[in-house]
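1. The following block contains a protein sequence and its predicted model.
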Amino acid sequence: TPVPSTTSPSPSPSPSHSAKPSPSPRATTKKSPAPVRQAAPSRAPGTAVVASARKGVGVWDAPGDEQGLAASGARWYYTWSASPRGIVDSGAPGFVPMIWGEKNTDDATLATARANGPYLLGFNEPDMGGQANLSVERALDLWPKLMAHGKVLGSPAVAYGGDTPGGWLDRFMTGARERGYRVDFVAVHWYGGDFRTEAAVQQLRTYLEAVHRRYGKPVWLTEFALTDFSQGVRFPAPAEQAAFLSSATRMLDTLPWLQRYAWFGLPSAAGEANTGLYHPDGSWTEAGQAFRTAG
């Protein structure tokens, strides 16, 4: 059984939930909404919602996602695609487009991304077969298409091992430097299989610090949560997830080079203990309550 490292999350067949959102707004493979009608999350008038400039969340198609985003206190979000997927930006959360994989490097998708703000996220988990699944050389060959649009450009976001010498991200960053390519910030994902709050937060911090030392660039943490992939997929108790979220965001806000972070993710399926911020009935999960007051 892999033991979570103090410098990076343990490798796994899929260091993300089993059904990642599809990059296509019209695709049918996505996070499945609950089989029951999902209510819009309540703004809970008694709760003081904190809107940190760094605080963000990943959003996939689910009933109530637009209302949940607006009430969450997130200041930015992304959808694993070049467009906001029908979410109307109310003025508080800012959308950040992503070029998910090779099939999204066509001119039309790149033009959509260009029209959606000053930032651009690179390929999603190119080191994983179930995700963008790109060799380093192929990713480098495609990179000029992303650079050409003049965005503040984030690296491909690897699933794990962003600090590993000779790992996917290390080889990409070395190749980009040798070719004179631009990478403005480094994006990484992190999932912790150690559900003890203090230990998990320290493991996350150690990993991010190692990534920053290695590349010397600002860092965006574009997916994170407590999820153990060592034997299938295992989640902590709701109170453990919430405690981690609260403590981790406090820690993240102390890192001057950590520009943004995004929780994975916004909605929660019915009857599941997972990482979502609101239940299908519209009420906030314990993690959701923690997220709203974080930052």
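-> Right, received. Where do you want to start?

2. going forward, measure contacts and count neighbours with C-alpha atoms only.
-> Noted.

3. hey, where'd the strands end up in the protein?
-> Ranges of strands in the chain, per DSSP state E, are 55-58, 76-78, 94-95, 119-120, 152-153, 186-192, 219-226, 258-263.

4. Would you mind giving those as a markdown table with distance to residue 290 and mean neighbour count added?
-> Output for these, formatted as a markdown table (distance: least, C-alpha to C-alpha, whole Å; neighbours: other C-alpha atoms under 10 Å):
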| stretch | distance to residue 290 | mean neighbour count |
| --- | --- | --- |
| strand 55-58 | 12 | 26 |
| strand 76-78 | 17 | 23 |
| strand 94-95 | 21 | 21 |
| strand 119-120 | 27 | 22 |
| strand 152-153 | 30 | 18 |
| strand 186-192 | 18 | 27 |
| strand 219-226 | 13 | 24 |
| strand 258-263 | 11 | 22 |
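
5. Looking at this structure, which helix is longest?
-> The residue-count maximum for a helix in the chain (DSSP state H) belongs to helix 197-215.

6. from the chain's centre, how far out does that helix sit?
-> Relative to its parent chain, helix 197-215 has a centroid offset of 16 Å by C-alpha atoms, centre = their mean, to the nearest Å.

7. Buried residues in it, which are they?
-> Across helix 197-215, burial judged by 16 or more other C-alpha atoms under 10 Å covers 197, 200-201, 203-212, 215.

8. and that helix, what other elements does it pack with?
-> In terms of contacts (3 or more C-alpha pairs under 8 Å, 6 or more residues apart in numbering; DSSP states H and E), helix 197-215 is packed against strand 186-192, strand 219-226, helix 238-252.

9. could you check the angle helix 197-215 makes with the shortest one?
-> By that I understand strand 186-192. Strand 186-192 and helix 197-215 are oriented at 160 degrees to each other (axes from the mean of the first three to the mean of the last three C-alpha atoms, to 10 degrees).

10. Then the last one?
-> Between the direction of helix 238-252 and that of helix 197-215, the angle (the same axes, to 10 degrees) works out to 40 degrees.

11. how much space is there between the spatially closest residue to residue 84 that is not a sequence neighbour and residue 113?
-> Distances taken as C-alpha to C-alpha, 6 or more residues apart in numbering put residue 95 closest to residue 84, at 6.5 Å, once the chain neighbours are dropped. Separation of residue 95 from residue 113 (C-alpha to C-alpha, to the nearest Å): 10 Å.

12. another structure for you, compare them:
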Amino acid sequence: MKLFAVVSLAALVAGLPTSGDTPKTLSARANDVPFGNKKGLAYNDGNAIRALSRPGSATWAYNWGPALDAPAFQGIPMCWGATGECNANGIMAKIDRGDTPWVLGYNEPDMNRDQGGCNLRPSQAYDAWGNDMFKFQQRGARLVCPAISSYDTANSQFTGYASGLTWLRQFAYYRNNPWEFRCDAQALHWYGVEGRSGRDQAYLFIDYMNRAHALGSPIRSIYGRAFA
């Protein structure tokens, strides 16, 4: 879901601890954030978010595109959709200038376009991913897998196919190809559960992050990119 407010909060959440963790993996996770700060912003107008660049606040930002116009922040570019819906030239320019260590993948492929998603089946996203994203990886950027919604179902009322973690699982294991060679981090959106208390929402969010992390390796980072 594309957020049309000027600013929304985003965060890079280090991979959640597991029973198999060692001091080495925990240390790697703690440092696996852009520019030493987990807090970032989503924006439409780069100049409008200057006031939020105070010390100790957010240090990076994204705008569902190449993120070229937020001078007070480190812009993290996004390849919004498959093939022609990705500004590859703008993203490559940022990588070649050394301006970004990450490239964000497709935005909510499990949602319809009128809801802000790029609307791709897991198989479609998988087949397009190499052509769209591997060239950035070859230039040294790390890839963030497609950002899913939190509507986890095998048959979404919005698209007719999988959504949420079910979509992510089908994408990750399509053709039984290990996904750790395709993505360096996971991207998740969280919209909560209507009618639940704040305490319940917090527990549900933590459970959501744990279940997402269980899909990947124990040192993979998680981008919690949109909250509502």
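-> Great, that's in hand. Note that the structure is predicted; figures quoted are calculated from it, not measured.

13. quick revisit: just put the buried residues of helix 197-215 of structure 1 in a markdown table and tack on distance to residue 138 of structure 1.
-> A markdown table is the format used below for those (distance: C-alpha to C-alpha, whole Å):
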| residue | distance to residue 138 of structure 1 |
| --- | --- |
| 197 | 39 |
| 200 | 34 |
| 201 | 34 |
| 203 | 31 |
| 204 | 29 |
| 205 | 31 |
| 206 | 30 |
| 207 | 26 |
| 208 | 26 |
| 209 | 28 |
| 210 | 26 |
| 211 | 23 |
| 212 | 24 |
| 215 | 21 |
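
14. My read is that residue 38 of structure 2 contacts residue 13, right?
-> Yes: the criterion here is C-alpha atoms under 8 Å, and residue 38 of structure 2 meets it with residue 13 at 6.7 Å.

15. quick one, what contacts the residue nearest the centre of structure 2?
-> Note on structure 2: the residue nearest the mean C-alpha position is residue 187, at 2.8 Å, using C-alpha atoms, centre = their mean. Applying C-alpha atoms under 8 Å, 6 or more residues apart in numbering to residue 187 of structure 2 gives the contacts 144-148, 222-225.

16. Adding distance to residue 135 of structure 2, write these out as JSON lines.
-> JSON lines is the format used below for the contacts of residue 187 of structure 2 (distance: C-alpha to C-alpha, whole Å):
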{"residue": "144", "distance to residue 135 of structure 2": "14"}
{"residue": "145", "distance to residue 135 of structure 2": "15"}
{"residue": "146", "distance to residue 135 of structure 2": "16"}
{"residue": "147", "distance to residue 135 of structure 2": "19"}
{"residue": "148", "distance to residue 135 of structure 2": "22"}
{"residue": "222", "distance to residue 135 of structure 2": "22"}
{"residue": "223", "distance to residue 135 of structure 2": "21"}
{"residue": "224", "distance to residue 135 of structure 2": "25"}
{"residue": "225", "distance to residue 135 of structure 2": "23"}
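
17. so which of those residues hold up in structure 1?
-> Contacts conserved in structure 1 for those, counting by both residues aligned by TM-score structural alignment, their matches' C-alpha atoms under 8 Å: 144-148, 222-225.

18. Tell me the one of those nearest residue 51 of structure 2?
-> Closest approach to residue 51 of structure 2 among these (C-alpha to C-alpha): residue 225, at 20.3 Å.

19. any idea what the closest one aligns with in structure 1?
-> Aligned counterpart of residue 225 of structure 2 in structure 1: residue 222 (TM-score structural alignment).

20. Am I right that that match is in contact with residue 186?
-> No: the pair residue 222 of structure 1 / residue 186 is not scored as a contact, 9.8 Å apart, by C-alpha under 8 Å.

21. between the two, what contacts are shared?
-> residue 157.

22. how much does the longest helix of structure 1 stray from structure 2?
-> By mean C-alpha distance after the TM-score superposition for structure 1, the fitted helix 197-215 of structure 1 averages 0.9 Å away from its aligned residues in structure 2.

23. what sits against residue 208 of structure 1?
-> residue 219.

24. Give the aligned equivalent of it in structure 2.
-> Match for residue 208 of structure 1 (TM-score structural alignment): residue 209.

25. now that match: how far from residue 143 of structure 2?
-> Distance from residue 209 of structure 2 to residue 143 of structure 2, by C-alpha to C-alpha: 19 Å.

26. got it, and residue 54 of structure 2?
-> Residue 54 of structure 2 sits 28 Å away from residue 143 of structure 2, going by C-alpha to C-alpha.

27. ditto for residue 226 of structure 2
-> For residue 226 of structure 2 relative to residue 143 of structure 2 (C-alpha to C-alpha), the value is 18 Å.

28. cool, and residue 101 of structure 2?
-> Residue 101 of structure 2 is 9 Å from residue 143 of structure 2, by C-alpha to C-alpha.

29. Where in structure 2 does stretch 261-269 of structure 1 fall?
-> Residues of structure 2 matching stretch 261-269 of structure 1: none, counting by TM-score structural alignment.

30. so how far is residue 60 of structure 2 from residue 10 of structure 2?
-> In terms of C-alpha to C-alpha, residue 10 of structure 2 sits 9 Å off from residue 60 of structure 2.

31. residues shared between the contacts of those two?
-> Shared contacts of residue 10 of structure 2 and residue 60, counting by C-alpha under 8 Å, 6+ apart, come down to 39-41.

32. can you pull out the helices in the stretch 51-200 of structure 1?
-> With DSSP state H, counting those that start in this stretch, the ranges of helices along the stretch 51-200 of structure 1 come out as 65-72, 107-114, 136-147, 168-179, 197-215.
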